[in-house]
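[1] predicted model and sequence below, questions to follow.
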Amino acid sequence: MTAVFRFAPSPNGYLHLGHALSALLNQKLAQAAGGRMLLRIEDIDTARCTPALKAAMLEDLRWIGFAHEELPRRQSEHFGEYAAALARLQSMGLVYEAYLTRSEIRGFVAETEAQGKPWPQDPDGAPLYPGDAALLGAGEIERRRASGAPFALRLDMRKAVSLLKGPLCWQEEGAEGQGRTVTADPLAWGDVILARKDTPTSYHLSVTLDDALQGVTHVVRGQDLFLATSVHRLLQVLLGLPEPRYHHHRLILGADGRKLSKSEGHTALRELRAAGWTVEDVRRRIGI
């Protein structure tokens, strides 16, 4: 079977050195395996992922020498497919409307912790969703629903996990090709968001479905997404999707010791190029 790799950036800002590492590592591993190299544009956030940023992303990828098959998949063109997958999960009774706002959640958590009761957090540090019933009565929930209030569609994680027939794991390949089996823990994430009232998908749902629809066999991405694989493996089982192999690579860190981030304004590839960096400088800095 032909190995299929993908690089899947979100054009909501300019690419930086961390993106260069992920793109070129994917390309290197695909070439070594004699496999295919796909580009996917993860632009479900149609407000922030502008045409200008998409064009800049493609220009930066060409500059660093990232070669991929033409006609990249653009998520914004496939909302219907995500909606169909969501509908399947809804038909299984695994999805519910969640009306609590971020401020209401923060207030509930603060009040709970003020009473000396620590509130659990997901691996990214966000508080687990407490459930509408914890703050809202049945009447208020129905009032919000009838008024057309915004809501998120969340996965009932405990119910979903109860459907599993055995242990949930994934195969993680190391930097030198050695592999290990990792036990997934989707419950650590609580009731994750699968979509919103006005957007029929989320990162978790779209990335899982895209990998399956594109026949991706090897998911190579940053270590910051290692624990999120638990959610993706659960969705794969629930939707009857194939399981790829995973490799979560090291991150490029900034001077503050944190991973590079578009939202934090870390130096973009195009700024480095304007400052005189060459592609060889980029490769040397990221260790490719």
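    Done, it's in. Residues are numbered from 1 along each chain as shown.

[2] every contact and neighbour count from this point should use C-alpha atoms.
    Will do.

[3] for the stretch 151-288 of the chain, what spans make up the helices?
    157-162, 203-213, 229-239, 269-274, 279-286 (DSSP state H, counting those that start in this stretch).

[4] out of these, nearest to residue 105?
    Within the helices of the stretch 151-288 of the chain, the stretch nearest residue 105 is helix 157-162; the backing value is 18.1 Å (Cα to Cα).

[5] in a markdown table, list the helices of the stretch 151-288 of the chain along with distance to residue 22 and mean neighbour count.
    Written out in a markdown table, the entries for the helices of the stretch 151-288 of the chain read as follows (distance: least, Cα to Cα, whole Å; neighbours: other Cα atoms under 10 Å):
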| stretch | distance to residue 22 | mean neighbour count |
| --- | --- | --- |
| helix 157-162 | 30 | 16 |
| helix 203-213 | 16 | 19 |
| helix 229-239 | 17 | 20 |
| helix 269-274 | 13 | 16 |
| helix 279-286 | 10 | 14 |
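
[6] dump the ones you listed to a markdown table, plus distance to residue 107.
    Written out in a markdown table, the entries for the helices of the stretch 151-288 of the chain read as follows (distance: least, Cα to Cα, whole Å):
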| stretch | distance to residue 107 |
| --- | --- |
| helix 157-162 | 23 |
| helix 203-213 | 26 |
| helix 229-239 | 27 |
| helix 269-274 | 40 |
| helix 279-286 | 42 |
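
[7] this is the comparison structure:
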Amino acid sequence: MTTKIAPWIFTASCPSIIGTVDVVTRYMAESGHYVDEIHSFDDRESGRFFIRVEFLPKKEGFSASVFDQEFSARAKDFNMEWALTEPNHRPRVAIMVSKYDHCLNDLLYRFRTGQLNIDVTVIISNHPDLEELAKWHRIPYYHLPITAETKLEQEAQVKSLIEQYDTELVVLARYMQVLSPDMCEYLDGRAINIHHSLLPGFKGARPYHQAWEKGVKMVGATAHYVNNDLDEGPIISQGIQVVNHAHYVEDLVAKGQDIERVTLFNAVKCHIEKRVFLNGKRTVVFGG
């Protein structure tokens, strides 16, 4: 079995004008970089172009600084915003959770087995219940209780921990608190949330009980970036599963939690692999 060599990842976006693909691929070819994977999309509604390239330098002595200098000169004519990610970059991730442990357990398992190329550096919770799980994984766990009166103080502590652990991504793995507008702005573009998405939309307490009472025929979950519109941030990944009259509340809960786990994993994986681009209130997500 051949092991794939970890590639460099190039991502960029710019206004939709002629030559956007060419400026990237021509530079790759002229610089001796083998393009292993490429995705692009031109959004005619927003007038934005998006591209993601995985490449392998074929010449010895590849230098990211030289790449930066040379490509910047070409990108300038396209008003292109771009980034270069080195092979096997492991983003530093903070996980926030309340009492439900299914998403946290799944993320920690995938982190431990290498399915997610991340470093989980800290777990933050408003309850003490999952501290033993964190200890077993040798990950620092902070119990930060929260009330309506202490919300701003608690969020200030969370921000301090995010900075302390040099966090690149925050994952809300069933963190059952509404973030303040200030916190949402602070985490803009670097925090992913998971929630149930049932048809019709059942908000508030006991959503699966509400769904069972209405006789739903489908359960699902949505992973999205956090913003100030509750559970309405730009969507990264969704999952669904068909159910029927023979599924009771406990069945819906079990199936829903399974979908939440997989959907959150897919969203985190796409984010850390630089496959997600924010496009206004929407996202462009290139598959792997």
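    Noted; the coordinates are in hand. Model, not experiment: these values are computed from the prediction.

[8] overlay the chains and give the TM-score.
    Here the TM-score of the superposed chains, computed with TM-score structural alignment, normalised by the length of the first structure as the reference length, equals 0.26; 133 aligned residues with a Cα RMSD of 6.4 Å.

[9] just to revisit the earlier point, closest to residue 28 of the first structure out of the helices of the stretch 151-288 of the first structure?
    Smallest distance to residue 28 of the first structure across these (Cα to Cα): 12.0 Å, for helix 279-286.

[10] who are the packing partners of the closest one?
    The helices and strands touching helix 279-286 of the first structure, judged by 3 or more Cα pairs under 8 Å, 6 or more residues apart in numbering; DSSP states H and E, are helix 17-33.

[11] swap in 6 Å and give it another go.
    Contacting helix 279-286 of the first structure under the criterion 3 or more Cα pairs under 6 Å, 6 or more residues apart in numbering; DSSP states H and E is no other helix or strand.

[12] hey, where'd the strands end up in the second structure?
    In chain order, the second structure shows strands spanning 8-15, 33-43, 48-57, 81-85, 92-97, 119-125, 141-143, 169-172, 191-196, 218-225, 235-242, 276-279, 282-285, with DSSP state E as the criterion.

[13] need the ones you listed in TSV (columns: distance to residue 267 of the second structure).
    Compiled in TSV, these are given as follows (distance: least, Cα to Cα, whole Å):
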stretch	distance to residue 267 of the second structure
strand 8-15	17
strand 33-43	18
strand 48-57	17
strand 81-85	18
strand 92-97	13
strand 119-125	16
strand 141-143	23
strand 169-172	10
strand 191-196	8
strand 218-225	6
strand 235-242	5
strand 276-279	9
strand 282-285	10
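
[14] adding mean neighbour count and distance to residue 26 of the second structure, write those strands out as TSV.
    Output for the strands of the second structure, formatted as TSV (neighbours: other Cα atoms under 10 Å; distance: least, Cα to Cα, whole Å):
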stretch	mean neighbour count	distance to residue 26 of the second structure
strand 8-15	20	14
strand 33-43	16	10
strand 48-57	21	13
strand 81-85	15	16
strand 92-97	23	33
strand 119-125	22	35
strand 141-143	18	48
strand 169-172	24	33
strand 191-196	24	35
strand 218-225	24	34
strand 235-242	19	30
strand 276-279	18	23
strand 282-285	18	24
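
[15] relative to residue 111 of the second structure, which of the ones you listed is closest?
    strand 119-125 (7.4 Å).

[16] tell me which other helices or strands that closest one touches.
    Judged by 3+ Cα pairs under 6 Å, 6+ apart, the packing partners of strand 119-125 of the second structure are strand 92-97, strand 141-143.
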